[in-house]
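Here is a sequence together with a model predicted from it:
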Amino acid sequence: MSPADLADAIVAAVGRAVADGDLDVPVPTTVTVERPKNPEHGDYASPVALQLAKAARRPPRAVAELLAARLAAAEGIARVDIAGPGFLNITLVGAALGEVARRVVRAGASYGHAEKPRDVRINLEFVSANPTGPVTLASARWAAVGDALVRILTAAGYSVGGEYYVNDAGVQISRFGASVLAAAAGREIPAEGYHGAYVAEIATTVLAERPDLLELPGDEALAVAAQRGLTLMLGEIRSTLESFGVHFDTWASEKALHDAGGLERAVEDLRAQGHVFDADGAVWLRTTDFGDDKDRVLIKSDGQGTYFCADAAYYRDKRGRGFDRVIYLLGADHHGYIGRLRAISACFGDDPDVNLEVIIGQMVTLTRGGEPVKMSKRAGTFLTLHDLVDAVGVDAARYSLVRQSHDSSLELNLDLIARQTSENPVFYVQYAHARISSLLRGAEALGLTLSPEGADVALLTHPREGDLLRALGEFPRVIESAASLRGPHRVARYLEELAGVYHRFYDVCRVLPQGDEPAGPLTDARLLLAAATQLVLSNGLALLGVSAPDRM
């Protein structure tokens, strides 16, 4: 019996109490079920009686007594005790708890995932750095977190589209083109331009493709340098992210939005909603009606659309593609975007609390030998994703970038996350998976066959076996929590806990027979438990985009 099954049993008990006239409360659709910190308090606990007491107009313990009597009669439950002000402490029969292992192995790669799809389409935009330089260390964090969120939300039953917004329109593209052109001509790059060895590399490639570049008229040379340089840089960004295991369903172009008349149509729609006004020769959006700190210009007096207008058009475009909820994962310097994006959503007639979400992530820094790592050899002034991967590898980089909540600053110790010891969290988790793989290979060498249906899971009665089974049963709840709270770090911390629980189990519960000792029913049951743990570790690492090695 998993926590989800137990939650259903508690809801059913409430329903029976209501039907019998003993409780007058709305029957909840779900209830909280958690593992008690002290194993002596049972396998699971629920505060449902405390949550229902006010509506029932009864003391929590009185509600708990009504539910305990009905819950104790449910299949798979050995005992229900009432603790403190009204907590239900629930102990399962041995076979019911052991069934968790069988359920995990039966489900395989789908264990922990939502059984039914949700009728919600989510667009998750992340990274979206200007295509004028390599992927920075800050963007690397958003890449790891954003991709993990896509995977976790998908596992939770949502239909999710990951998206990269290419800012290929605006003054930064002209400055990039001027930088490439200056590098190609051997001139000093303009002060407001882009610096670093990568600019010279791009210039060399562009010049090789267009030997006549420096002979072209000024505007034409600038256009060629900008467009070809942009294509090369964007290609490198794509390649870098792909090699990091980050895949986008859509690469949306700002320039394409401009060219297709997206800005004009957005202004028309906003005007039709009654929120546009004209003043000082410009076109404005009255965003202060919806909590913004000031009204925003959509079209300047020279007829050019503003960045804000492009933001509005892009939001409209996402909603027009059928996404119910639009999520932006933005960097720490984008707090000001929250109010204006919420205002844009409201001005289009949407509910910002339903259709929009803005997640702000914090910065990341690197240290080595106790000293900060400050500069990239190639980028010159900032650290890149390449720098991090070169130092520690993809798995350690991805895991380390998601392990801490994105809303707090992150300092990565390169010495630690490159270390092949249990002090390194990603190694600790991956080693648990590899250790189980070795165990299963050993079982195969002894001629033992994993038997999910034939194993007698009622034999899994050792306290460490119970700890491991309860930890495995938590995985669906962890995915749901990580999805609803937008916290992939919750999966990472769970995996570390699970790895620790497995190591403690393995230290005291011998799985394979030794010497001439014959294998017995307990061997089969423990092999099933080990295989279930391996699957959950693999499934959890996959949600983070991290490999689950069989050998280390």
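Everything's here; your move.

hey, let's count contacts and neighbours off CA atoms from now on
Fine.

So what's the residue count around Ser171?
Not Ser; residue 171 is Val. 9 (other CA atoms under 10 Å).

Quick one: the helices in the stretch 201-350 of the chain, in order.
Along the stretch 201-350 of the chain, counting by DSSP state H, counting those that start in this stretch, helices occupy 218-243, 254-259, 262-272, 307-320, 336-347.

Next one for the comparison:
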Amino acid sequence: MTPAELSRTVLRAVRRAVDDGELDAAVCAAGEERIVVERPRAGGQGDYATNVALQLARPAGRPPRQVAEILSRRLGESPGIDGVVVTGPGFLNFRLSESASASASGALVAEILSAGERYGFVEAGAEAASSGQQVVQLHAPNEVRALVVMDSVARLLRSQGVVVRTSCAGRPRPEWVDVLGVHVDASGSDPVDVNVRPVPAPSDPLPLGRDAARWALLHPAGHDRPRIGDDEHEHLAQRESNPLFRVRYAHARTHALTHNAADLGFTGDPTGTADPTGRTEDVPGQEDLVAALADHPRILRAAAAQHAPDRLARHLVGVADTFMASLCPAVLPQGEEKPSAAHRSRLALAEAVGTVLAGGLTLLGIDAPEHL
């Protein structure tokens, strides 16, 4: 059961509660909006969670926790759900059955591979533009870090279906455009919705080149001073102390695993259908890796809403580190071992990791090479 399938299950529970007279019909219109199901945050329980009860409380005219209790009784009867727990002010936490959990992991990987680097995107940009949706105006001072951050924020907002226009207080230096890939729609001081003003770069990042310079400017939070000029070599070093290297190395490893698996005569299979029993074996840390991939759409939404590309950068480091420590060594058969359903499933998961890393780096304006 995937998050999308769980969302539909929750919507059906809302409709049943309305049909049974336990919730006002007004909640149906609110419920028709996208119901977000994601991995539980700190303090949550189970495999997935949703805040739909908090969204429906006002139209229902009831406290959020009461709405959650009404929905939990119906959701607990749904196939594939072992239990539902209400936490906090009214969060619904789902515990999936073992078979549903395994199915959800495979379906998630299949979803990522199908969506490609656009996994987590909201396909609403063209529709929103044609419907006359208000354009979000981003404005930045004519300073290199502000422009790089604004460029990435614009990419993140567009990935979430937002129509964005950017402006700068003055004309950016040509090398910022040519080397760092900064794009600004206009210069001047028109009325704006969002002023992008991170702590300025302490020195010129251009000697680092596009990828390392953008990472050095984007990885720290906007209120933190980027480390440029302290030790330029740390941003270019191909070693574990460099987080950008770890992310790009993990991405390159996923491609190497695909090529090596092809040499051994097998390909990835996210659903486990290559094995009639459907059984695969997880490796330690694999569940955390799947959870991080499932969390990617939420990270994109949060990074866009908070105008914080550093959140995405840190998420990519976490995905890369978890992949290298858990799944990467177990994807290919060892010694005389033959490729099994577990290897095919792990390879598909590794390819999903590569897809998420590549898509995230692209939103930061950074290249994701297949070879390092």
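It's in. Just so you know, these numbers come straight off a predicted model, no measurement behind them.

Give me the TM-score for this pair.
Superposed pair, TM-score by TM-score structural alignment, normalised by the length of structure 2: 0.81. Supporting alignment: 353 aligned residues with a CA RMSD of 3.2 Å.

ok so, going back, what's the most buried one of the helices of the stretch 201-350 of structure 1?
helix 336-347 (a mean of 21; mean count of other CA atoms under 10 Å).

returning to that earlier point: out of the helices of the stretch 201-350 of structure 1, which is closest to Ala143 of structure 1?
Distance to Ala143 of structure 1, taken as CA to CA, is lowest for helix 218-243 among the helices of the stretch 201-350 of structure 1, at 7.6 Å.

ranges for the helices of the stretch 1-150 of structure 2?
Using DSSP H, counting those that start in this stretch, the helices found in the stretch 1-150 of structure 2 span residues 3-19, 26-32, 52-60, 64-75, 98-115, 125-130, 144-159.

Which residue numbers in structure 1 does the longest helix anywhere in structure 2 align to?
Determined from DSSP state H, the single longest helix within structure 2 is helix 341-363. Taking TM-score structural alignment as the measure, structure 1 aligns residues 521-543 with helix 341-363 of structure 2.

Once aligned, what mean separation remains between stretch 348-361 of structure 2 and structure 1?
Superposing on structure 1 and averaging over aligned pairs (mean CA distance after the TM-score superposition for structure 1), stretch 348-361 of structure 2 comes out at 0.4 Å.

Distance from stretch 192-203 of structure 2 to the middle of the chain?
Put simply, stretch 192-203 of structure 2 sits 24 Å off its chain's centre (CA atoms, centre = their mean, to the nearest Å).

Name the residues of it that are buried.
By 16 or more other CA atoms under 10 Å, the buried positions in stretch 192-203 of structure 2 come out as Asn195, Val196, Arg197, Pro198, Val199, Pro200, Ala201.

Which residue in structure 2 aligns with Gly487 of structure 1?
Residue correspondence to structure 2 (TM-score structural alignment): Gly487 of structure 1 is matched to Ala308.

what's the spacing between its match and Met150 of structure 2?
10 Å (CA to CA, to the nearest Å).

can you check Pro284 of structure 2 too?
39 Å.

okay, these two: which has more neighbours?
Met150 (30 against 12).

Per the alignment, name the residue of structure 1 opposite that one.
Match for Met150 of structure 2 (TM-score structural alignment): Gly146.
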